[in-house]
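Asker: Kindly generate the corresponding structure for this input.
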Amino acid sequence: MITEKISQLLREVTFQASRSSGPGGQNVNKVNSKIELIFSVAHSSHFTEEEKHLLFKKLGHKINSEGELRVVAQTERTQTGNKRLAETKFIQIIENALKKPKKRINTKPTLSSVADRKNLKKKLSEKKSLRRTKFFD
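Answerer: Here you go, the predicted structure:
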């Protein structure tokens, strides 16, 4: 589902470069290698209202008040490396947010697990009853 939309989504993305605090030695002080990927979830034309609602629900802590999802990459030494990394992170975030969780199937406990639980309860009960002092006979 989302794999067809990836190239279309990447067209709606804007990039911002700034100075990184990552590796690179003196290069860090001179080159804008940190990349910030900005994607407006609220104004995206590739998601339905239902999908947008799901994204806001699951990624609420990553989306700012303007409805923008920001992904930062600064581990690579080059701007292009960080751009690729930011795109990969972005795609992963979107795919995970839109993934529907598996429905849990209720199962009955096994006979042995029920018996084990009852035996454990009986042992604890006996242990606690031995702690009680008898004041009156």
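
Asker: Going by C-alpha atoms from here, please, whenever you check contacts or count neighbours.
Answerer: Noted.

Asker: Contact partners for residue 39?
Answerer: Residue 39 is in contact with 12, 13, 14, 68, 69, 70, counting by Cα atoms under 8 Å, 6 or more residues apart in numbering.

Asker: Just the buried residues out of these, in PyMOL syntax.
Answerer: Filtering those down to the buried ones (16 or more other Cα atoms under 10 Å) takes a single PyMOL command:
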select buried, resi 13+68+69+70
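
Asker: want to throw the contacts of residue 39 into JSON lines with secondary structure and distance to residue 112?
Answerer: Below are the contacts of residue 39 laid out as JSON lines (DSSP: H, G, I helix; E, B strand; the rest coil; distance: Cα to Cα, whole Å):
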{"residue": "12", "secondary structure": "coil", "distance to residue 112": "57"}
{"residue": "13", "secondary structure": "coil", "distance to residue 112": "56"}
{"residue": "14", "secondary structure": "strand", "distance to residue 112": "58"}
{"residue": "68", "secondary structure": "strand", "distance to residue 112": "53"}
{"residue": "69", "secondary structure": "strand", "distance to residue 112": "50"}
{"residue": "70", "secondary structure": "strand", "distance to residue 112": "51"}
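
Asker: One more, so I can put them side by side:
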Amino acid sequence: MISVTPQIQLKEDELHFQFILASGPGGQNVNKVATAVQLRFDAVHSRSLPEDVRSRLLKLAGNRLTKEGELLITAKRFRTQERNRQDAIERLVALLQKAAEKPKRRRITKPSRAAKQRRLDKKRRRGEQKRARRPVTPLSD
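Answerer: Presented below is the predicted three-dimensional model:
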């Protein structure tokens, strides 16, 4: 079990790993050993996620979400499969923790009278500054 929050626990069998060849550091090993990891997590059909967390996760996932509703995380930062596997899990947990946070409700406010006055004064000064830059037109009789 992977602990995301005290209320959310992921089962290991919900995560599917695929090892692929990676670019980057590793020398000759890069061409021979599949060290990069693709982690797939079926976010849409997961039984571990509450509905509100699932909807926030789908918004946060963006282009990491496949058409089938699977979250795809690719980790290739390290030279070993195990480190990349751990990195992918950590990134998934971080994303799930962010999705688990309930957004604060916006408190509707109005600008104060002084703030409105400052804005209008600033607009007036800016207009005067631009007017002063105009070419002077001669007065005609």
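
Asker: before we move on, the earlier item: quick one: which of the contacts of residue 39 of structure 1 is nearest residue 137 of structure 1?
Answerer: Comparing the contacts of residue 39 of structure 1 against residue 137 of structure 1 with Cα to Cα places residue 69 closest, at 73.6 Å.

Asker: Where does the residue nearest in space to the middle of structure 2 sit: helix, strand or coil?
Answerer: Nearest residue to the geometric centre of structure 2 (Cα atoms, centre = their mean): residue 60, 5.5 Å. When classified by DSSP: H, G, I helix; E, B strand; the rest coil, residue 60 of structure 2 comes out as helix.

Asker: which position in structure 1 aligns with it?
Answerer: Taking TM-score structural alignment, the alignment pairs residue 60 of structure 2 with residue 58 from structure 1.

Asker: Which of the contacts of residue 39 of structure 1 sits closest to residue 97 of structure 1?
Answerer: After measuring the contacts of residue 39 of structure 1 against residue 97 of structure 1 - Cα to Cα - the closest member comes out as residue 69, at 12.3 Å.

Asker: quick one: contacts for the residue nearest to the centre of structure 2?
Answerer: Counting by Cα under 8 Å, 6+ apart, residue 60 of structure 2 touches 95, 99.

Asker: now do residue 15 of structure 2
Answerer: Residue 15 of structure 2 neighbours (Cα under 8 Å, 6+ apart): 39, 40, 41, 42.
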